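Engineer: how would this look folded up:
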Amino acid sequence: MMENPRGTLPEQSFYEQVGGEDTFRRLVHRFYQGVAQDPLLRPMYPEEDLGPAEERLVLFLMQYWGGPRTYSDLRGHPRLRMRHTPFAVDQAAHDAWLRHMRDAVDELELAPEHEKELWDYLTYAAAAMVNRPG
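Structural biologist: Next comes the predicted model:
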């Protein structure tokens, strides 16, 4: 374990800076409230209850941003593109996903620099999941 030089604080992860698990649970729960009502996205979630999908996304985002590695412990490498291959993710699905995520991010009321960093990642990730033209 590395020690910090005298008089300095250890650098906090983004996960810690934005409030840890509670923040990510709030984000993802709000997102899935939108998905549950969305006629384009809801059919992409075959489980009757969105709870398992919500938990997977919470665990993934917490790990990605420096929190516990529970996602990898349970599911292995994220392999996001591969996991999304069975679903037709076109521009309309991309836009709907980001619309619900935007609502969820806004409700967090993060500091502007944190909001920008999170949103930049989410827009990048959404674009990377597109696997169909249109």
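Engineer: drop to CA atoms for contacts and neighbour counts, all remaining ones
Structural biologist: OK.
Engineer: quick one, helices of the protein?
Structural biologist: Using DSSP state H, the helices of the chain run over 14-17, 21-36, 51-64, 70-75, 80-84, 91-108, 112-129.
Engineer: Could you also give me the structure for this second sequence? I'd like to compare it with the first:
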Amino acid sequence: MTERPRTLLAAIGGIDVLRRLSNTFYEAVLADPLLAPVFADFTRTHIEHVAVWLGEVFGGETRFTDELGGHQALLRAHLGLKITEEQRLRWMELMTAAVEKELPDDELLRRRVVEYFDWGTTIAREVSADPEGTDLGDPGPTPRWGWDGLV
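Structural biologist: Got it, this is the predicted structure:
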């Protein structure tokens, strides 16, 4: 049996694979009648920001924290979106399809990545119920996700 890379990011193949994943996912999202309204303010820079976020979460450099505002900024971006459970589940369907298309054919890797998205979208949905400008307190550092889940 071969030894797994230390981080999910290394197993995924790096930030370029996360860019492809984000691009594939958002192409589907923007064409989806249930999800497109949630992303009414979408810009192409969103794809890069998501890739950088995921790179940090999956064990890479702390670029999202250092350059884009970290965990607090990510949570604030979801305030006021009023994401429904139906939208969250559709988001998961589209992301799972993107994971299957873009990530290496490794069942455990794909499962861990999808588990992260399930965990993260649950938090995003909860935060989205609060109005814009809500004080979120200190959510702590950007979470890290590894082979055993939340690190």
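Engineer: corresponding residues in structure 2 for stretch 98-105 of structure 1?
Structural biologist: Following TM-score structural alignment, the aligned partner range for stretch 98-105 of structure 1 in structure 2 is 92-99.
Engineer: what's the counterpart of G70 of structure 2 in structure 1?
Structural biologist: Aligned partner of G70 of structure 2 by TM-score structural alignment: H77.
Engineer: whoops, E115 of structure 2 was the one
Structural biologist: So, by TM-score structural alignment, E115 of structure 2 is matched to D120.
Engineer: Quickly note the distance from its match to M44 of structure 1.
Structural biologist: Distance of D120 of structure 1 to M44 of structure 1, given as C-alpha to C-alpha, to the nearest Å: 24 Å.
Engineer: which of these two has more neighbours?
Structural biologist: Shown here are D120 of structure 1 and M44; by other C-alpha atoms under 10 Å, M44 has more neighbours (15 against 11).
Engineer: From what I see, that one and F87 are in contact.
Structural biologist: Yes. Counting by C-alpha atoms under 8 Å, M44 of structure 1 touches F87, with 6.4 Å between them.
Engineer: rewinding a little: what's near enough to touch the match of G70 of structure 2?
Structural biologist: Contacts for H77 of structure 1 (C-alpha atoms under 8 Å, 6 or more residues apart in numbering) come out as none.
Engineer: re the thing from before, the match of stretch 98-105 of structure 1 vs structure 1 - mean distance after superposition?
Structural biologist: Stretch 92-99 of structure 2, aligned to structure 1 and superposed, deviates on average by 0.8 Å (mean C-alpha distance after the TM-score superposition for structure 1).
Engineer: Give the buried residues for that stretch.
Structural biologist: M92, L94, M95, T96, A98, V99 (16 or more other C-alpha atoms under 10 Å).
Engineer: One more: stretch 32-42 of structure 2?
Structural biologist: L35, A36, V38.
Engineer: Trace V28 of structure 1 over to structure 2, please.
Structural biologist: Aligned partner of V28 of structure 1 by TM-score structural alignment: S22.
Engineer: now F14 of structure 1
Structural biologist: In structure 2, F14 of structure 1 lands on L8 (TM-score structural alignment).
Engineer: Thanks again, I'm all set now.
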